[in-house]
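Novice: can you look at this prediction? I've put the sequence above it.
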Amino acid sequence: MKIALVSEHASPLALAGGVDAGGQNIYVAHVARQLLRAGHQVDVFTRRDRALLPPISQMDGVRVIHVPVGPAMQLPKEKLLPHMPAFAAFLLDFCRKERQCYDVIHANFFMSGLAALAVKDALKVPLVMTFHALGRVRRLHQGASDGFPDARFAIEDELVRRADCVVAECPADRDDLIEHYRADPARIAVIACGFDPGEFSPLDPAEARRRLGWTPDEFAVLQLGRLVERKGIDNVVQGVAALEARHGVRAQLYVVGGDAQTPNEIATPEIARLRDVARRCGIEERVRFVGRRERAQLRDFYCAADVFVTTPWYEPFGITPVEAMACATPVIGAEVGGIRHTVRHGETGWLVPPRDPVALAARLRDIHADPAQARAMGEAGRARAQAHFTWRRIGQQLEALYARLAGAPAAQGEHERMVANARAASLRAFG
């Protein structure tokens, strides 16, 4: 098949960890690579956000088309909606000029879906839609701090109604689509996000700490990902403080992520807020902001940590808990969104309420007090990640979905078998 992936603000070439560079960038990059390895031709369309970018880049054989709309600079995704008509016009013109039209177009995020509708309508190309976050659910959690206009809701309504299939990343995402958007359950496919075993696997913790320069015997807590308020990193800081105040356990918290290699409060304003939280909690010297790191370096951080913690208020899926599990590190996660389905409470780690540092401190104490149980949780997490959440499995499930929608010239029985297997895999993964 010839497949187009549209990801207007999240380029697969971007370094993850910045304000608008996270799970969607990783998702698009890995899905594109998996489809290419399966023998398909794959193009990714993303907005040109730097002046020196060529019109088309290559990523391991995948074409990345930089769409020249808006200023050639990084813009907050909340400011991109006015540029989507031009994005749609470029996308449609590019498709018309191609010698062979795409068999399927997979839009990522609602603005990409808006642009892709032009191709669906004009060229009758099947449209697959992954939202990665839903506007109404985001507004419920973020209130006035949500920078997107209300117009987003009507756009998402139309996409839910008109897309040939909507991909939900977990059962909670599926439930939100049905409850808040009246989505047809028969047109929703639950397909998770994943990890690459070539990137993430266990490593001797002592060796990982030596590489990073961490103290060998400290109790190390890791928070890794985008540094934005909804990720609840202030809750992790407060939880580490409560761990000492209530349970007498001192921990070192490492915060990895941001818009610069060196922690920079100008480039990443959230760092300033979090430092103030740590200062008010009396643990400023035990919260270390590491800065953004290349993906090749992240394995060392996951493996060096005694526990990985992520307590967002809202998380459609959450790739970092799966990556930590793949490295055999126990996870404490907020009982929200996809995290409450990927992390098995009491088996691969613990689930806690968001915005509850006392509950978090109690589970940190449990990890610290019972190293044998922590190791067992890490191993259980690794087995779960390997069984259900590799990008190879996710790629196969998407491939089967695309083939069914595009009517690819293979035996229909084989397509039906692949779709049935994908559904069964989703049930096994999420229970």
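Specialist: Done, it's in.
Novice: contacts and neighbour counts: CA atoms only from here.
Specialist: Noted.
Novice: wait, a strand at V128?
Specialist: Yes: read with DSSP: H, G, I helix; E, B strand; the rest coil, V128 is one of the residues of a strand.
Novice: please verify my assumption that it contacts V160.
Specialist: No: counting by Cα atoms under 8 Å, V128 stays clear of V160, with 10.0 Å between them.
Novice: residues shared between the contacts of those two?
Specialist: Jointly contacting V128 and V160 under the rule Cα atoms under 8 Å, 6 or more residues apart in numbering are V166.
Novice: element containing E323?
Specialist: Element membership of E323 [criterion: DSSP states H and E] is helix 319-326.
Novice: after that helix comes which helix or strand?
Specialist: Next along the chain after helix 319-326, taking DSSP H and E as the criterion, comes strand 331-334.
Novice: I'd like the next helix or strand past that following strand.
Specialist: That would be, after strand 331-334 and using DSSP H and E, helix 339-342.
Novice: go ahead and name everything in contact with that next one.
Specialist: Contacts to helix 339-342, defined as Cα under 8 Å, 6+ apart, come from residues C170, P171, E315, F317, G318, P321, V322, G333, A334, L351, A429, F430.
Novice: not counting its neighbours along the chain, what's nearest the second one?
Specialist: Using Cα to Cα, 6 or more residues apart in numbering and skipping residues adjacent in sequence, the residue nearest P171 is V190, 6.8 Å away.
Novice: wait, C170 sits on I191?
Specialist: Yes: C170 lies in contact with I191 (Cα under 8 Å); the separation is 6.8 Å.
Novice: what sits against the residue nearest to P171?
Specialist: V190 makes contacts with V167, A168, E169, C170, P171, R174, R423, S426, as judged by Cα under 8 Å, 6+ apart.
Novice: can you rerun that using 7 Å?
Specialist: By Cα atoms under 7 Å, 6 or more residues apart in numbering, the contact set of V190 is V167, A168, E169, C170, P171, S426.
Novice: quick one, strands of the stretch 251-400 of the chain?
Specialist: Secondary structure of the stretch 251-400 of the chain (DSSP state E, counting those that start in this stretch): strands located at 252-256, 287-291, 307-310, 331-334, 349-352.
Novice: any chance of these in CSV, with distance to L227 and mean neighbour count too?
Specialist: As requested, these are exported to CSV (distance: least, Cα to Cα, whole Å; neighbours: other Cα atoms under 10 Å):
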stretch, distance to L227, mean neighbour count
strand 252-256, 8, 23
strand 287-291, 10, 19
strand 307-310, 12, 27
strand 331-334, 16, 28
strand 349-352, 20, 24
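Novice: next up, a second structure to put side by side with the first:
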Amino acid sequence: MRILIIHNHYKEAGGEDTVFFAESNLLEEHGHDVRRLTVSNKDVNSTSQKLEAALGVVYNPKSAKIVETELQAFKPDVVHVHNFFPLLSPAVFYVCQKYKVPVVMTLHNYRLICPSAYLHYNGEVHLEHVQQVFPLKAILDKAYRNSALETASAVLATGVHKLLGTWRNKVSKFIVLTPGAQELFLNSSLRPKPEQIAIKPNFTEDPGMGDENREDYFLYMGRLSPEKGIETLLKAQKSKSFKLKIIGEGSVRSLVEEHAAQHPEVEYLGFMPREEALEVLKKAKALIFPSEWLETFGMTIVEAFATGTPVIAAKIGGAAHLVHHKYNGLHYTPQSAHELAEQIEVLEQNPVLAYELGRNGRTTFEKHYTSEVNYNLLLDVYHAAIGQKERLASSAMAAEASL
């Protein structure tokens, strides 16, 4: 199969970039002909570049030409879009339709139904915009990057194409990562057809089991930003005084550094390459996943499962689906530092439970989140998209003949 994979990289690498590389490599390993078409926000620096990007969010003719050139040269069986915002724009979908190539798009975040992309801003979860084509209040609230102008740009880019029917008619299959995300998108302003949505979780390469005898520390690894629940984590650590290691970079780094300077039980390790971070994870007593937005998935949770590491997670979003309380991890109420501290104490006082949670996490990984399981699911989605396109073409020909 010939697969063109399209992605707009962010300035700060994140989970979407990881999935983009992992899936494209996986397909190549299985003998598919894969071509990657990428752009990066790192290339947008000057005022003129920023203006060009802003003017092209609804339809970028330059990007359309680039995609068209790729389609003509590569002639893919299917196109898989991971992210089109802001540089590529929805022009991608119109060009693919012109050349009758089916499109699969992974919904890594909520950008199509919320300009913040997280359904979380100003310290709160926001679901009031989910069914609005143009969520104007989000612009006044500066939902995206604390900028009314950039929020308006995101609202315009998605809202216009809701009115045009782009999402319903020019995307063959949407991939969502959990059943919860599926339900949310089905009942949103996106108005997808039920048959458009397929559930396919992310995966991780097997890093191997962690140490049977764990060291005396808990671990947070991920982006350091407000919606990730960092403040709740630090409050819990202050009240319970447990040993904590933190890996990551982000906007609240100074808050973490300040806390670590005042509390010797906390060690801030900064950014670490994935391989090194996994070695720290393998020795940890548990991974703490305090995220307070409706994560579409939770890659670090799956990595913890793979290493046999228990997970303590806020019961919201992807974590509510991935973690089963007292089976492969423990839940607590989002934003409750008190409950988080209680669950940490449960694990500290019950090493047998911690061992069982870790083993069950490994079983969860082997059943649902290995590369082989994921490859088969991904191929099913591609075949369904191609089949759907062929059925539509056949119906169109029959209708034309009848006319």
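Specialist: Arrived safely, thanks for sending. Computed from a prediction, not measured in an experiment: that's the story for all the values here.
Novice: drop the TM-score for these two in here.
Specialist: Scored against TM-score structural alignment, normalised by the length of the second structure, the superposed chains reach a TM-score of 0.79; 349 aligned residues with a Cα RMSD of 2.8 Å.
Novice: re the thing from before, want to throw the strands of the stretch 251-400 of the first structure into JSON lines with distance to R96 of the first structure?
Specialist: Output for the strands of the stretch 251-400 of the first structure, formatted as JSON lines (distance: least, Cα to Cα, whole Å):
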{"stretch": "strand 252-256", "distance to R96 of the first structure": "43"}
{"stretch": "strand 287-291", "distance to R96 of the first structure": "43"}
{"stretch": "strand 307-310", "distance to R96 of the first structure": "44"}
{"stretch": "strand 331-334", "distance to R96 of the first structure": "46"}
{"stretch": "strand 349-352", "distance to R96 of the first structure": "49"}
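Novice: in the second structure, what stretch matches stretch 341-356 of the first structure?
Specialist: The aligned range for stretch 341-356 of the first structure in the second structure is 321-336, by TM-score structural alignment.
Novice: do you know which of the strands of the stretch 251-400 of the first structure lies nearest L140 of the first structure?
Specialist: Evaluated over the strands of the stretch 251-400 of the first structure, closeness to L140 of the first structure peaks at strand 331-334, with 16.8 Å, by Cα to Cα.
Novice: helix or strand for the spatially most central residue of the second structure, which one?
Specialist: By Cα atoms, centre = their mean, the second structure has its centre lying nearest to H108, at 3.7 Å. H108 of the second structure is part of no helix or strand when elements are defined by DSSP H and E.
Novice: in the first structure, what residue corresponds to it?
Specialist: Using TM-score structural alignment, the equivalent of H108 of the second structure in the first structure is H132.
Novice: contact partners for its match?
Specialist: With Cα under 7 Å, 6+ apart as the criterion, the residues that contact H132 of the first structure are Q24, N108, F109, P316.
Novice: trace the last one over to the second structure, please.
Specialist: With TM-score structural alignment as the criterion, the equivalent of P316 of the first structure in the second structure is T296.
Novice: OK, contacts around the residue lying closest to that match once chain neighbours are set aside?
Specialist: Computed as Cα to Cα, 6+ apart, the closest residue to T296 of the second structure that is not its neighbour in sequence is G318, at 5.2 Å. Residues near G318 of the second structure by Cα under 7 Å, 6+ apart: T178, L294, E295, T296, F297, G298.
Novice: ok, the residues you listed in the first structure, which still hold?
Specialist: On the basis of both residues aligned by TM-score structural alignment, their matches' Cα atoms under 7 Å, what survives of these in the first structure is T178, E295, T296, F297, G298.
Novice: can you select the buried ones among the residues you listed for me in PyMOL?
Specialist: Burial among those is assessed by 16 or more other Cα atoms under 10 Å; the matching PyMOL selection reads:
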select buried, resi 178+295+296+297+298
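Novice: and the kept ones among the contacts of G318 of the second structure as a markdown table, adding distance to N360 of the second structure?
Specialist: Shown next, in a markdown table, are these (distance: Cα to Cα, whole Å):
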| residue | distance to N360 of the second structure |
| --- | --- |
| T178 | 19 |
| E295 | 22 |
| T296 | 22 |
| F297 | 19 |
| G298 | 17 |
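Novice: between the kept ones among the contacts of G318 of the second structure, which is nearest D206 of the second structure?
Specialist: Distance to D206 of the second structure, by Cα to Cα, is smallest for G298 among those, at 15.9 Å.
Novice: how close does that closest one get to V57 of the second structure?
Specialist: Separation of G298 of the second structure from V57 of the second structure (Cα to Cα, to the nearest Å): 28 Å.
Novice: then E339 of the second structure?
Specialist: Distance of E339 of the second structure to V57 of the second structure, given as Cα to Cα: 43 Å.
Novice: list the contacts of the closest residue to P126 of the first structure other than its chain neighbours.
Specialist: Nearest residue to P126 of the first structure, sequence neighbours excluded (Cα to Cα, 6+ apart): V104, at 5.1 Å. Contacts for V104 of the first structure were tallied using Cα under 7 Å, 6+ apart; they are I3, A4, V125, P126, L127, Y402, A406.
Novice: just tell me what V104 of the first structure corresponds to in the second structure.
Specialist: When the second structure is aligned by TM-score structural alignment, V104 of the first structure is paired with V78.
Novice: now swap in A32 of the first structure and tell me
Specialist: Mapped onto the second structure by TM-score structural alignment, A32 of the first structure lines up with S24.
Novice: okay, buried residues for whichever helix or strand its match is part of please.
Specialist: Following DSSP H and E, one finds S24 of the second structure within helix 15-29. Residues of helix 15-29 of the second structure classed as buried: E16, D17, V19, F20, A22, E23, S24, L26, L27 (neighbour count, 16+ other Cα under 10 Å).
Novice: what's the counterpart of G225 of the first structure in the second structure?
Specialist: In the second structure, G225 of the first structure lands on G222 (TM-score structural alignment).
Novice: again, but for D196 of the first structure
Specialist: Under the alignment (TM-score structural alignment), D196 of the first structure maps onto E205 of the second structure.
Novice: spatially, what comes nearest to its match if we skip its sequence neighbours?
Specialist: Closest to E205 of the second structure by Cα to Cα, 6+ apart is S371, at 6.2 Å.
Novice: and for V67 of the first structure?
Specialist: Of all residues not flanking V67 of the first structure in the chain, R47 sits nearest, at 4.6 Å (Cα to Cα, 6+ apart).
Novice: so what does the one you found match up with in the second structure?
Specialist: Under the alignment (TM-score structural alignment), R47 of the first structure maps onto V39 of the second structure.
Novice: the one helix or strand its match maps to vs the first structure, average distance?
Specialist: Here V39 of the second structure, judged by DSSP H and E, is contained in strand 33-40. Mean deviation of strand 33-40 of the second structure from its aligned counterpart in the first structure after superposition (mean Cα distance after the TM-score superposition for the first structure): 1.7 Å.
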